[in-house]
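1. sequence first, predicted coordinates after that:
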Amino acid sequence: MDAFGDLFRGVRAQGSLFGSSTLTPPWALHFVDGAPLTLCAVLDGAGWIVPEGRAPERLRVGETAVVRGPASFTFVDEPGTVAEPIACGEHCAAPEQGGTRYRRGWHDPGDGGPGEATTLVVGAYPLHGEIGRRLLDALPPVLRVGTGGTGDPVLDHLAAEVAIDRPGQQVVLDRLLDWLLVCSIREWFDRPGGEPPAWYAAQRDPVVGEALRLLHAEPAAPWTVSSLAGRARVSRATLAKRFAELVGEPPLTYLAAWRMTLAADLLIEKDAATVAEVARTVGYADAFGFSAAFKRIRGVSPSEHRRAGRSMAPVTTPA
């Protein structure tokens, strides 16, 4: 597991809203649910993503946009369109519920002539937990990926799948959306002149990249800088210097923050687990040391974090 792939452990299209819409101008789809992450791909035609409070973004055929929530956004034929927006969200899953051209895995051929229609595929991702938040924090409000990248074959498969109705279609669409999401974010991070997160760029370094892979593969291991350097086949001084330069913090500081991210989710997801059990899972020998580290890094105790998660209240995290 690498640092980038690890962030997708809780990101799955299964159970998320999925729609394929074929629209003829004028049209406007208003995505109202405020999903943490929404992927939009244009299979035919073109349109504009209009995020709340931000400038419109043109989306052409074969292009993909990833929109970060919770703010809503609109997909329109033209900025300032005269179309009455159709609210698309959780309750827009069938035509009788208001989604006349939008529902889970449904393809409507539209009423326009050849070349007039725009076909849009949308997947909304209900990210949960601190790992999901770590991914969201690395993304801009809207990222747009053009044609010619690794996502092009996925779009071809999507276009073929939404045009038919076969057993198991939702499973296929879910996996294709996951594939397209990873390709899109990776393409955006790798674009010329891009500014990816430090930990992402550092993965290309043979030394620091190997260290990051080890920390994510074995987060509970009793790591020291020396043991990590030994596994990466460099000196302790070399690893410490290069890691701090490329990632922006020492290896064990990075590891402590990642362990607390994992622990924060475990405390909520495994309600029956004791704090001591969670501590051991992320590499701490005793609950006291773990609790002290958790409060130092996250600003609240493990018990306070768990209570806040139970009540769905926001957890205060240090800036």
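-> Alright, I've got the coordinates. Numbering: from 1, shown residues only.
2. please make it C-alpha for all contacts and neighbour counts, starting now.
-> Noted.
3. let me know the helix or strand that residue 293 is in.
-> helix 287-298 (DSSP states H and E).
4. what's the next secondary structure element after that helix?
-> Remark: after helix 287-298, the chain's next helix or strand is helix 302-310, criterion DSSP H and E.
5. give me the buried positions along that following helix.
-> Neighbour-count burial for helix 302-310 flags 302, 305-306, 308-309 (criterion: 16 or more other CA atoms under 10 Å).
6. from the contact counts, what lies against the longest helix anywhere in the chain?
-> Scanning the chain for the longest helix, with DSSP state H as the assignment, gives helix 169-190. When contacts are defined as 3 or more CA pairs under 8 Å, 6 or more residues apart in numbering; DSSP states H and E, helix 169-190 packs onto strand 64-68, strand 142-145, helix 152-162.
7. need the winner for burial among the ones you listed.
-> strand 64-68 (a mean of 25; mean count of other CA atoms under 10 Å).
8. which neighbouring elements make contact with whichever helix or strand comes after that strand?
-> For strand 64-68, the succeeding helix or strand toward the C-terminus, using DSSP H and E, is strand 73-76. In terms of contacts (3+ CA pairs under 8 Å, 6+ apart), strand 73-76 is packed against strand 28-31, strand 46-51.
9. can you rerun that using 10 Å?
-> Using 3 or more CA pairs under 10 Å, 6 or more residues apart in numbering; DSSP states H and E as the contact test, the elements touching strand 73-76 are strand 28-31, strand 46-51, strand 57-60, strand 86-88.
10. put this next to the first one:
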Amino acid sequence: MRKIVLTGIQKMELVDSNIPEIKSDKEVKIKLSTIGVCGSDIHYYSEGKIGSQVVQYPFPVGHECSGVIEEVGEGVTNVKVGDLVVVDPSVHCGECDQCLAGRPHTCRNNKFLGCPGQLEGCLADYIVMPHFTCFPVSGKLNKVQAALIEPLTIGVYTVKLAQLQNINSSVGIFGAGPIGLSILMKLLADGITNVGMIEPLEYRLKKANEIGAKYLVNPETEDVEKKIAEQEALLLDVVFEASGEQEAVTNAINILKPGGKLVLVGIPPDAQYVFDMDQMRRKELTVINVRRQNHCVEEAIDLVVSGKIDVEKMVTHTFSLEESSVAFDIVAGYKDGAIKAMIDL
């Protein structure tokens, strides 16, 4: 089968590999249909690491995917051959303290698709996964929608963690990439419409406007604090940081009202932020960290099936598996109006 592997910084190759085989009666073999290029994939491609997770080359990358079940183990009952499935890339053990506490996303023994030292990525013709990672959506979603459920779950979980109690809450989002847009779509689906998008790329601001952001701020050309104060004299209840930029965190602290919440979902390249603790303390701000998603796959599927969220609005490019390097270059370089690139098999 075909498989994409990273071979160095901003280098990847299409190689031949053996088709993986089922080794457990609770596993399934999936013929991949569509794979999304994620921001974390780009970190591995451009920097060779995310924090302490360092790539050892050659490295098979990719984790956002949909596919069709081609073979099932004898003990599998939740899916059948021929089903189009959403694939949750996270494999938890079900036995550690975190899993038993209802936190499989922070499983002590977690293995994740396309994560160094864990599982091979899904930029390939086939993968084998435990049955519980698969959610059948035949007749409900198309293959592109199904592949986009994974990033949408991040947005769903992020909004859930913020615990917004009032639909009139004032909200800001830094970063109009796929995660920032997923957060925006979830907020709008929940009836929370007082949402501003802060983003330096005009084409991404335009996309946020199309989806339904109430107002837009370009930090390259506008004073963020002043612009937000014009919209909300008392400042914001919640700010979602989905860009991974230090400047965004600094601005977020300035535009949050006392008692506000800063929700961190972006991944900083240097794996660290600097916080103005004088303001943080005086405002008594709450900081919430987001780790992937927790029990949000089915909700994300329902939101798309119901029509409350049109997840395909974020897609800007589609490539073949052979064009993966082009896709990664375009996404990494913010070229050609790229927001979400998909690999179609």
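-> Good, I have the coordinates. Predicted model, so just to flag it, every value in this text is computed and none were measured.
11. can you pull the TM-score for these?
-> Superposed pair, TM-score by TM-score structural alignment, normalised by the length of the first structure: 0.31. Supporting alignment: 166 aligned residues with a CA RMSD of 6.5 Å.
12. can you lay out the buried residues of helix 302-310 of the first structure as JSON lines showing distance to residue 67 of the first structure?
-> Putting these into JSON lines (distance: CA to CA, whole Å) gives the following:
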{"residue": "302", "distance to residue 67 of the first structure": "32"}
{"residue": "305", "distance to residue 67 of the first structure": "28"}
{"residue": "306", "distance to residue 67 of the first structure": "29"}
{"residue": "308", "distance to residue 67 of the first structure": "27"}
{"residue": "309", "distance to residue 67 of the first structure": "25"}
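13. just the strands in the stretch 101-250 of the first structure please.
-> Ranges of strands within the stretch 101-250 of the first structure are 118-125, 142-145, based on DSSP state E, counting those that start in this stretch.
14. re earlier: in the helix holding residue 293 of the first structure, what counts as buried?
-> 287, 290-291, 293-295, 297-298.
15. that helix to helix 302-310, inter-axis angle?
-> 60 degrees (axes from the mean of the first three to the mean of the last three CA atoms, to 10 degrees).
16. packing partners of helix 287-298 of the first structure?
-> Counting by 3+ CA pairs under 10 Å, 6+ apart, helix 287-298 of the first structure packs on helix 251-269, helix 275-281, helix 302-310.
17. show me the helices in the stretch 101-250 of the second structure, by range?
-> Per DSSP state H, counting those that start in this stretch, the stretch 101-250 of the second structure has helices spanning 143-162, 178-189, 202-211, 224-231, 246-255. These are given in chain order.
18. so which of those is nearest residue 49 of the second structure?
-> helix 246-255 (18.5 Å; CA to CA).
19. who does that closest one touch, helix- and strand-wise?
-> Contacts defined by 3+ CA pairs under 10 Å, 6+ apart place helix 246-255 of the second structure against strand 171-174, helix 224-231, strand 236-241, strand 256-264, helix 277-283.
20. and of the ones you listed, who's closest to residue 198 of the second structure?
-> Of those, nearest to residue 198 of the second structure by CA to CA is strand 171-174, at 4.8 Å.
21. buried set for the closest one?
-> So, applying 16+ other CA under 10 Å, buried residues of strand 171-174 of the second structure: 171-174.
22. buried sites along the longest helix of the first structure?
-> Here helix 169-190 of the first structure shows 170, 173-174, 176-189 as buried, counting by 16+ other CA under 10 Å.
23. could you tell me the angle between that helix and strand 118-125?
-> Using the same axes, to 10 degrees: helix 169-190 of the first structure against strand 118-125 is 90 degrees.
24. now do helix 169-190 of the first structure against helix 152-162, angle only.
-> 160 degrees.
25. end to end, how far does stretch 122-136 of the first structure reach?
-> 18 Å (CA to CA, to the nearest Å).
26. turn the buried residues of strand 171-174 of the second structure into TSV, including distance to residue 318 of the second structure.
-> Output for those, formatted as TSV (distance: CA to CA, whole Å):
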residue	distance to residue 318 of the second structure
171	32
172	30
173	26
174	25
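27. farthest-apart pair in those, please.
-> Among those, 171 and 174 lie farthest apart (CA to CA), at 10.3 Å.
28. how near is residue 278 of the first structure to residue 130 of the first structure?
-> Plainly put, residue 278 of the first structure is 15 Å away from residue 130 of the first structure if you go by CA to CA.
29. neighbour count winner among the two?
-> residue 278 (22 against 19; other CA atoms under 10 Å).
30. so the more buried one makes contact with residue 261?
-> No: counting by CA atoms under 10 Å, residue 278 of the first structure stays clear of residue 261, with 11.7 Å between them.
31. identify the contacts common to the two.
-> Common contacts of residue 278 of the first structure and residue 261 (CA atoms under 10 Å, 6 or more residues apart in numbering): none found.
32. make TSV out of the helices and strands packed on helix 169-190 of the first structure and add distance to residue 51 of the first structure.
-> Converted to TSV, those look like this (distance: least, CA to CA, whole Å):
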stretch	distance to residue 51 of the first structure
strand 64-68	8
strand 142-145	8
helix 152-162	23
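33. out of these, which comes closest to residue 19 of the first structure?
-> Of those, nearest to residue 19 of the first structure by CA to CA is helix 152-162, at 9.1 Å.
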